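J.: I'll drop the sequence and a predicted model, then ask my questions.
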Amino acid sequence: QNFGNRAGVADTVRFSDKLRAYQGFFFQQAEWNLNSKLLFTLGLSENFSGYEVDRQIDATRKPTGLQSRKFDPVVIPRVALNYRMNAFSSVYGSVSSGFSPPTIDEVRTNEGSLNFALEAEKGINYEVGYRLGKEKFNFELIGYYLKLEETITTFTNANGVVLFRNAGSTDQKGIEATVDYALLRNSDGFVRDILLGTAYTGQFFKFDEYAKQANDFSGNDLTGVPKHNLVSRLDLRTSIGFYLNFTHQFTDKIPLNDANTVYQESYDLVNMRFGYVRKIGKFDLEVFAGVDNLLDESYSLGNDLNAFAARFYQPAPTRNWYGGVKLGLNY
């Protein structure tokens, strides 16, 4: 239900709907070990989905009643091949198609408007990867290319409501890399654990074919997606109970409109937490303190894309400190 707003108090009902969304799938997969090192996988799924909106009250006096949208069943194949190089590493490749219908929240927005013309996203994804896992060291590298049709993007109207629309086709090329290394793990010394980790994401996403009225955005960067994102962490634990968690995240600049004329600037987000943990009889005691956004960066965790009247930004907190005490009882 949606109500009018009279000085912060709910007024009369504007819209009242009964909503029903359904989704189901049938999935089967077969695997063949062609030899001791080569594994072939074939998967096949069929998806069924749809939704209904039974509008019972409409203060705008538009016709009420039941409206529905059903998506025809879609068969989605997947083929993958994995080659085991040795006991610690392997390479793999896969080709898969995808089908993603709009959610009920995208069709019936939170202020009551209905969009039954929204089409499902359809795409095909090519992926190759390499994995290495050996005792204290783990590494994974993935490259992919996703060709997506009827990409669903967002925009904000004059009332600040986030709405959804199809934006033609997009080319999404990406690379993901993760490295984890245990410098120390369950050591007998004063410092028990020193764990290091880094994850990089490169997202080179562009509109392939996207024309809106007189504007042609084909070739522009996909709205709301940074090209580079890097997250690093350090976790340290001592034998007497002191610990330290440190994380650093770099986020590249982000296009905020389809025309690529407005960007959020890149930023570095640093968080740190320090604490002490000790068991006292049947109790677990933890005392901790930390800081978020140590560098006092100006950034946003939820930009409004294609916002009306250039209202793009939802500022996140600046530098802030916290602390606490936790006490748990062991039975």
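T.: Okay, I see it. Being a predicted model, the structure only gives us computed values, none of them experimental.

J.: from here on, just use CA atoms for contacts and neighbour counts.
T.: Will do.

J.: report how many residues lie close to F25.
T.: Other residues near F25 come to 12 when the count uses other C-alpha atoms under 10 Å.

J.: ok, now which ones touch it?
T.: Residues near F25 by C-alpha atoms under 8 Å, 6 or more residues apart in numbering: S45, E46, N47, F48.

J.: now it. Nearest residue, chain neighbours left out?
T.: In space, not counting the residues next to it along the chain, F25 is nearest to N47; the distance is 4.4 Å by C-alpha to C-alpha, 6 or more residues apart in numbering.

J.: buried ones in the helix or strand containing that neighbour, by neighbour count?
T.: Assigning secondary structure by DSSP states H and E places N47 in strand 38-58. By neighbour count with 16 or more other C-alpha atoms under 10 Å, strand 38-58 contains the buried residues 38-40, 42, 44-45, 47-53, 55, 57-58.

J.: so how far is it off the chain centroid?
T.: 20 Å (C-alpha atoms, centre = their mean, to the nearest Å).

J.: helices and strands around it, which ones?
T.: If you count contacts as 3 or more C-alpha pairs under 8 Å, 6 or more residues apart in numbering; DSSP states H and E, strand 38-58 packs onto strand 9-33, strand 65-84.

J.: how far does stretch 311-319 stretch from start to finish?
T.: 23 Å (C-alpha to C-alpha, to the nearest Å).

J.: can you give the contact residues for that stretch?
T.: Residues contacting stretch 311-319 (C-alpha under 8 Å, 6+ apart): 256, 291-306.

J.: got the contact list for the residue sitting furthest away from the middle of the chain?
T.: Note on the chain: the largest C-alpha distance from the chain mean falls to G281, namely 42.2 Å (C-alpha atoms, centre = their mean). Under the criterion of C-alpha under 8 Å, 6+ apart, G281 has no neighbours.

J.: where do the strands sit along the stretch 151-300 of the chain?
T.: 152-156, 162-166, 169-184, 191-209, 211-212, 215-216, 228-238, 242-251, 254-255, 263-264, 267-280, 283-292 (DSSP state E, counting those that start in this stretch).

J.: make TSV out of these and add mean neighbour count and distance to N115.
T.: As requested, the strands of the stretch 151-300 of the chain are exported to TSV (neighbours: other C-alpha atoms under 10 Å; distance: least, C-alpha to C-alpha, whole Å):
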stretch	mean neighbour count	distance to N115
strand 152-156	19	12
strand 162-166	19	8
strand 169-184	18	20
strand 191-209	19	22
strand 211-212	12	17
strand 215-216	12	22
strand 228-238	18	33
strand 242-251	18	33
strand 254-255	22	25
strand 263-264	17	28
strand 267-280	17	36
strand 283-292	16	39
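
J.: structure two is appended below for comparative analysis:
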Amino acid sequence: MHKPTCAQARRRAPVLRPVAHAMLAATAVLSSPPAAAQAGRDAAAAAPPVSQVMSPVVITGSRVEASAFDVPYSVEGVDVGSASSGNLRVNASEVLSGVPGVVVQNRQNYAQDLQISVRGFGSRAAFGVRGVKLIADGIPATNPDGQGQAATFNLDTAERIEVLRGPFATIYGNHAGGVIQLFSRDGKGEPRLRAGLLGGRHGTLKADVGAEGEAGGIGYVLDASHFETDGERDYSAARRDQAFAKITLAPDADSKLTLLASGLRQPFTDDPLGIGWQTYRRDATAVDPVALQFRTRKRIDHLQGGATYERRFGGDRLQLTAYAGQRSVTQYQSIARNAQSSPNHPGGVVDFDRDFYGLGTRWIAERDFGSGHLTVTAGLDYDRSEDDRQGYENFVGSRLGVKGALRRNETDTVTSTDPYVQAVWRQGDWDWTAGVRRSEVKFEVDDRYVAGSNGDDSGAVTFRKTTPAVGVLWRATPLLNLYASFGTGFETPTLNELSYPANRGGFNFGLRPSQSRQAEIGVKAYVGEATRVNAALFQIRTDDEIVVAGSEGGRTYYANAGKTLRQGLEIAAESDLTRTLTARGAVTAMRAVYDEAFATNPGTGAVAIPRGRRIPGVPAITAYAELGWKPVDGIDAAVEGIHRGRAFVNDLNDEHAAPSYTLINLRLGAEQRSGPWTVTELLRLDNVFDRKHIGSVIVGDRNGRFYEPGPGRNLFGGVRVTYRY
């Protein structure tokens, strides 16, 4: 790591010193003295095992099953079944609020998907998810260029979600500033049917039906759902239909085959855009007039299928994955007519059809090695997407918000080829982990729109990077683990970020990937019989951070800044306070700054960004707390608290920052069983005190529409019914 100068050390000391003291204090309190360590181990051997709720089994990170307590990195397993029991099960934001280091914001705009960042990675995404790797049942929900869609996650069938932060996320390759991986349920047990109907304010309705179970050795999970809302804000209505199918079977005693298919359809989705500060203060439900003028909206059709096969060869395993799919998007934007007068302008309507597919193979071998046990995982991932992309004017004559003349016609292809190897050596009280991945990401553009002064913009660029990670874990006592890890990572520009260079047409093939170096130390501990505490201190240094550089003709273009620095502390805890009361909470404190001055808006409008400015979209403090109460079987209630610190909206930090806020939510659930029937009712009140707040920000918005208001007080309720044969 770069060694700081004396002046730099003095500047950082006020931030790092209290955090370091907190870590050391936690270690001192939770550690057993050396003389008592062996006695503690003997007692643990005789004690009953810790429940899996308190020590969830995770796969993310090691790619083999391991306890989250026994791995040298920050990873959280979220039990989706319990976390989503009092929710609509529409957005991942409903179940990830309690994960430290993660900020998941519902934009209240289904045309742009959720805004997800992990330790600051992904905070600048104006739409979708970037900088964070999304995976569902082993199949990427992130394209090879790094742009992902959390909307494809199906919470009705999810069993758990794992969130990996820190150095070992980097061995998942491009854009793995963090990894969020969903695992759906396998069909097991007696066949059963289920249905649910939930609703709330603003015309919000969620209806779903499903079937799951096992018959003749074949497990199945089937689900279909419909969601609709008129939206919290004006002009933010959306309709979404989802379907999911999973079949599991065992061809023989040593193998397992899983077949998957899913689809998402949003036939129309209004896009209210962001709003300016004065508009927000006047009316948080407002929509910018330009959205109504151009009828900004989006249509999405997404269909994919895949298969995974696992076979055991003694103690070794072979895992194979294959998937393919198709995605179509048509989006009407609010770009003014006169901005499209340049012959190089791609127009105000985005229209593409994407075909994508991929293959993955992995060999897992376990051997006794020396005085310990060695697990080695070696694999190869190949992913490819091909966009047949057109752009059109968003007007015909005086009519706005309609598809007009063709302005863009090309094929964009992105491929990634990534071999990797990872090893874990368990030696007594020590675990040594190392991994390395070699990523090669290639962008190819075949331009078929050559008209007048708009020349042929075809071209290609390939980015390559080797990303190693190492970690060590020490079992100080049976109830206390200490660990440290280090890794390097990289983020290529997304296809969207490459598409618009400054002051000319074509592609910005000069944009470079950002490269990061991450270090982490942490503590994982059990306190007493029913409390688990995790704490991690991390630092991330990044070179060539990709930032919003400016805009021209209604299009945003990007550039590489200098160095950035992220330093932070994460603490998560959960506890069974009494037989009827449970508590859990998480807090993240982070300092995210530009560590080197740079300039945006090259040319006459150049703006200098001084060193030390905060990275926009990254709150300094985030926190979550929940107190649950289950007085008797069949009744449960909880109060939730969510806090977000203020977030800057641009690199210069001179616009109004989104203010900090704290929200309180309540939920109540009841369950009755009678023979084969199970009926569950739920009631949920969000933002109890009707706190006005900004839910998410659009970093560096070219029109100053940085702010996406969050919802006011909302009441939801509904019923779910299950019938078991």
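T.: That came in fine, so what should we check first? Remember, predicted model here, so these are calculated numbers, not experimental data.

J.: and A36 of the second structure, what pairs with it in the first structure?
T.: In the first structure, nothing lines up with A36 of the second structure, judged by TM-score structural alignment.

J.: helix, strand or coil for A36 of the second structure?
T.: helix (DSSP: H, G, I helix; E, B strand; the rest coil).

J.: contacts only, for the residue mapped onto E393 of the second structure from the first structure.
T.: In the first structure, E393 of the second structure lines up with G4, judged by TM-score structural alignment. Counting by C-alpha under 8 Å, 6+ apart, G4 of the first structure touches A10, D11, T12, V13, R14.

J.: 6 Å instead, please
T.: Shown in contact with G4 of the first structure (C-alpha atoms under 6 Å, 6 or more residues apart in numbering): A10, D11, T12.

J.: show me what contacts the corresponding residue of the second structure for the last one?
T.: Aligned by TM-score structural alignment, T12 of the first structure pairs with A405 of the second structure. Listed by C-alpha under 6 Å, 6+ apart, the contact set of A405 of the second structure reads Y392, E393.

J.: same thing with the one 5 residues further on?
T.: Contacts were defined as C-alpha under 6 Å, 6+ apart; by that measure E410 of the second structure touches R389, D446, D447, R448.

J.: likewise S96 of the first structure?
T.: Listed by C-alpha under 6 Å, 6+ apart, the contact partners of S96 of the first structure are P77, R78, I124, N125.

J.: in space, what's closest to the most centrally placed residue in the first structure - neighbours in sequence excluded?
T.: Centroid-nearest residue in the first structure, with C-alpha atoms, centre = their mean: V225, separated by 10.7 Å. Nearest residue to V225 of the first structure, sequence neighbours excluded (C-alpha to C-alpha, 6+ apart): I254, at 5.7 Å.

J.: which ones are touching the one you found?
T.: G224, V225, P226, Y263, Q264.

J.: alignment lookup: it to the second structure.
T.: Per TM-score structural alignment, I254 of the first structure is aligned with A647.

J.: before we move on, the earlier item: how close does the residue nearest to the centre of the first structure sit to G202 of the first structure?
T.: Separation of V225 of the first structure from G202 of the first structure (C-alpha to C-alpha) stands at 10 Å.

J.: and what of N245 of the first structure?
T.: Remark: distance between N245 of the first structure and G202 of the first structure (C-alpha to C-alpha) = 25 Å.

J.: again, but for N33 of the first structure
T.: Using C-alpha to C-alpha, N33 of the first structure is found at 33 Å from G202 of the first structure.

J.: same check on F242 of the first structure?
T.: On the measure of C-alpha to C-alpha, F242 of the first structure and G202 of the first structure end up 35 Å apart.

J.: could you do F26 of the first structure as well?
T.: To G202 of the first structure, F26 of the first structure is 33 Å away according to C-alpha to C-alpha.

J.: how about L148 of the first structure?
T.: 17 Å.

J.: which residues are in contact with the closest residue to D388 of the second structure other than its chain neighbours?
T.: Nearest non-adjacent residue to D388 of the second structure, counting by C-alpha to C-alpha, 6+ apart: T411, 4.8 Å away. T411 of the second structure sits next to D387, D388, R389, V445, D446 when contact means C-alpha under 6 Å, 6+ apart.

J.: burial check on the closest residue to K403 of the second structure other than its chain neighbours, number of neighbours?
T.: Excluding its sequence neighbours, the residue lying closest to K403 of the second structure (C-alpha to C-alpha, 6+ apart) is N394, at 5.2 Å. The number of residues packed around N394 of the second structure, counting by other C-alpha under 10 Å, is 29.

J.: does N394 of the second structure really touch D351, like I thought?
T.: No: N394 of the second structure is beyond contact range of D351, at 11.4 Å (criterion: C-alpha atoms under 6 Å).

J.: tell me which residue of the first structure matches up with Y449 of the second structure.
T.: Applying TM-score structural alignment, one finds that Y449 of the second structure aligns to I57 in the first structure.

J.: could you do D690 of the second structure as well?
T.: Matched to the first structure by TM-score structural alignment, D690 of the second structure sits across from D296.

J.: quick check: the gap between its match and P317 of the first structure.
T.: Per C-alpha to C-alpha, D296 of the first structure is found 9 Å from P317 of the first structure.

J.: over to Y276 of the first structure?
T.: 26 Å.

J.: do the same with T198 of the first structure
T.: Taking C-alpha to C-alpha, one finds T198 of the first structure at 25 Å from P317 of the first structure.

J.: kindly report the same for L329 of the first structure.
T.: Distance from L329 of the first structure to P317 of the first structure, by C-alpha to C-alpha: 34 Å.

J.: who's more crowded, these two?
T.: P317 (14 against 11).

J.: looks to me like the more buried one is in a helix.
T.: No: read with three-state DSSP, P317 of the first structure is coil and lies in no helix.

J.: residue contacts, the aligned partner of Q203 of the first structure in the second structure?
T.: Under the alignment (TM-score structural alignment), Q203 of the first structure pairs with M590 in the second structure. Each residue near M590 of the second structure by C-alpha under 6 Å, 6+ apart is listed here: Q567, G568, A620.

J.: quick check: nearest residue in space to M590 of the second structure, chain neighbours excluded?
T.: G568 (4.0 Å).
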